[in-house]
Each structure stands twice: as structure tokens, then as C-alpha cells.
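> Okay, predicted coordinates and the sequence, questions at the end:
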Amino acid sequence: MKVIVDVAIIPLGAGLSLSKYVAECEKIFREAGLKTTLHANGTNIEGEWDEVFNAIKKCHEHLHSIGVPRISTNVRIGTRTDREQTMEDKIKSVEEKLI
């Protein structure tokens, strides 16, 4: 099943700057061959359900392995059965209505 996910993986107890941990997860998503869009408060990910959630799990495992004691993750999930839709399709649909 195709899925579009908005995920915020939040390392806790790892200091004030978290960008190095965000970068580690972005590398994991790319290595998994997932389509991603980084934004100010998280990452949008597009792919097959199992691949996306396996990559999120791998982020948790990796961050813990490099010393992050706690992680809080927020996930929003979107699926469709009537047709395939990409992240770009969703954005384009809104932008067309702004004209």
C-alpha cells in the first residue's frame, strides 16, 4: 500500500541542536530509496507502507545506537484507495486553487 507520511522524529536528552540527528535520519530515508521532502518541523515521506515504517524504525534504532537516550516521534499517515497520489499532486492541487 502506498503511503504519504509526515514524520517528526524528536531526540530527547541529546542537547539543544538536533540537526545532526535529523541528518542521520534523512540519510536512512535516502538509503531506503524513499522520496522525501524535508521541512522546518519534520519530513514528508512517500513510499510503500512497510518500507516507510521500516525506515522510521531504523532511525530510532540508529539514533539510540549513537547515544540518544529518548526519542519521541509524531506521525501523520495518509493513504488512498481510489487513485495514486504523490506529494507533488497534493501541493499542485492547492496551488491551482490559489490562482
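In hand now; what should we look at? Numbers count the residues shown, from 1 in each chain.
> switch to C-alpha atoms for all contacts and neighbour counts from now on
Will do.
> mind listing what L18 touches?
For L18, the residues meeting the contact criterion (Cα atoms under 8 Å, 6 or more residues apart in numbering) are P11.
> Could you do R80 as well?
Shown here is R80, whose contacts under the criterion Cα under 8 Å, 6+ apart are K2, V3.
> and it, how far is that from K92?
Distance check for R80 against K92: by Cα to Cα, to the nearest Å, it reads 17 Å.
> Ok, K27 next?
With distances defined as Cα to Cα, the gap from K27 to K92 amounts to 27 Å.
> any idea which element L16 lies in?
In this structure, L16 sits in neither a helix nor a strand according to DSSP states H and E.
> What residues sit buried inside the longest helix belonging to the chain?
Ordering each helix of the chain by length in residues (DSSP state H) puts helix 49-65 first. Taking 16 or more other Cα atoms under 10 Å as the neighbour-count basis, helix 49-65 is seen to contain the buried residues E51, V52, A55, I56, K58, C59, H60, H62, L63.
> ok, structure two:
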Amino acid sequence: MLIAFSVSPLGGESESVGRAVADAIRVVRESGLPNETSAMFTTVEGEWDEVMDVVRRATEAVAAHAPRVSLVLKADIRPGHTGQLRAKVERVEEYLAE
């Protein structure tokens, strides 16, 4: 499955937003799961339990910075498929090259 998520602190000091997000991304990168971070979301690929555990831990990392946390999730649940983090983009690029 692919999970795209965005997590950010609410309340607290505005200067700590970047640091809080960096702590969340650190959790994702240290997980060892395939991942990609963009300006709006971080996408993680893996099995349900392992991906949701990473999202939970990333959210907890942000919660250490603020009294409230915003979490947005989008999931592509497709059993039996792996490598979709890159493959989905490659398919679109192939169509664009036509």
C-alpha cells in the first residue's frame, strides 16, 4: 500500500513547525520503508501495519512539539503490488512521452 500523509503541529510556537516536520520525516526515513517527501506530503510504501506504525510514530514526533496535531492521510490499498512509489509515476511519464 501507499500512504501519503501530512502531519503538522497546531498551537505552540510557529518557529517550531519546520523542526516538528523534520522530526516526523526523520521517523519515516529511519523506518527503512520506501518513501518520498514533497512540499505537501510524504508518501510511504509497505504493508498496512508497518506503514500505519510509521505514520503513528511520525505523528507522535510532531506531538512532542505542540499541544495539537493535524494529520491528513490518503491511501492506495492494492494488495499484491510493490514498487508502486516509482512505477505509478513512470507510467504517467510514458504517456507524456507519446
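Arrived safely, thanks for sending. Quantities reported herein were computed from a predicted structural model and do not represent experimental measurements.
> what's the closest of the buried residues of helix 49-65 of structure 1 to S19 of structure 1?
Closest to S19 of structure 1 out of these is L63 (12.3 Å), distances taken as Cα to Cα.
> which residues of structure 1 fall in helices?
Using DSSP H, the helices found in structure 1 span residues 19-31, 49-65, 87-97.
> circling back: which two of the buried residues of helix 49-65 of structure 1 have the greatest separation?
The widest separation within the buried residues of helix 49-65 of structure 1 (Cα to Cα) is 18.3 Å, between E51 and L63.
> Run a quick neighbour tally on the aligned residue in structure 1 for L71 of structure 2.
The pairwise alignment with structure 1 assigns L71 of structure 2 to T73, based on TM-score structural alignment. Counted with other Cα atoms under 10 Å, the neighbours of T73 of structure 1 add up to 12.
> Can you tell me the closest non-neighbouring residue to T73 of structure 1?
With sequence-adjacent residues excluded and distances taken as Cα to Cα, 6 or more residues apart in numbering, T73 of structure 1 is closest to I9, at 4.4 Å.
> and the gap between the residue most central in space within structure 2 and E13 of structure 2?
Structure 2 has T42 as the residue nearest its centroid, 3.1 Å off, counting by Cα atoms, centre = their mean. With distances defined as Cα to Cα, the gap from T42 of structure 2 to E13 of structure 2 amounts to 23 Å.
> the longest strand in structure 1 is where?
Ranked by residue count, the top strand of structure 1 under DSSP state E comes out as strand 2-12.
> Give me the contacts around that one.
Residues from elsewhere that reach strand 2-12 of structure 1, judged by Cα under 8 Å, 6+ apart: 18, 21-22, 41-49, 52, 63, 68-80, 84, 86-87.
> which position in structure 2 aligns with the residue nearest to T73 of structure 1?
Using TM-score structural alignment as the criterion, the counterpart of I9 of structure 1 in structure 2 is V7.
> What is the burial count for its match?
Residues lying near V7 of structure 2 (other Cα under 10 Å) number 24.
> Would you check how far apart it and Q84 of structure 2 are?
Taking Cα to Cα, one finds V7 of structure 2 at 22 Å from Q84 of structure 2.
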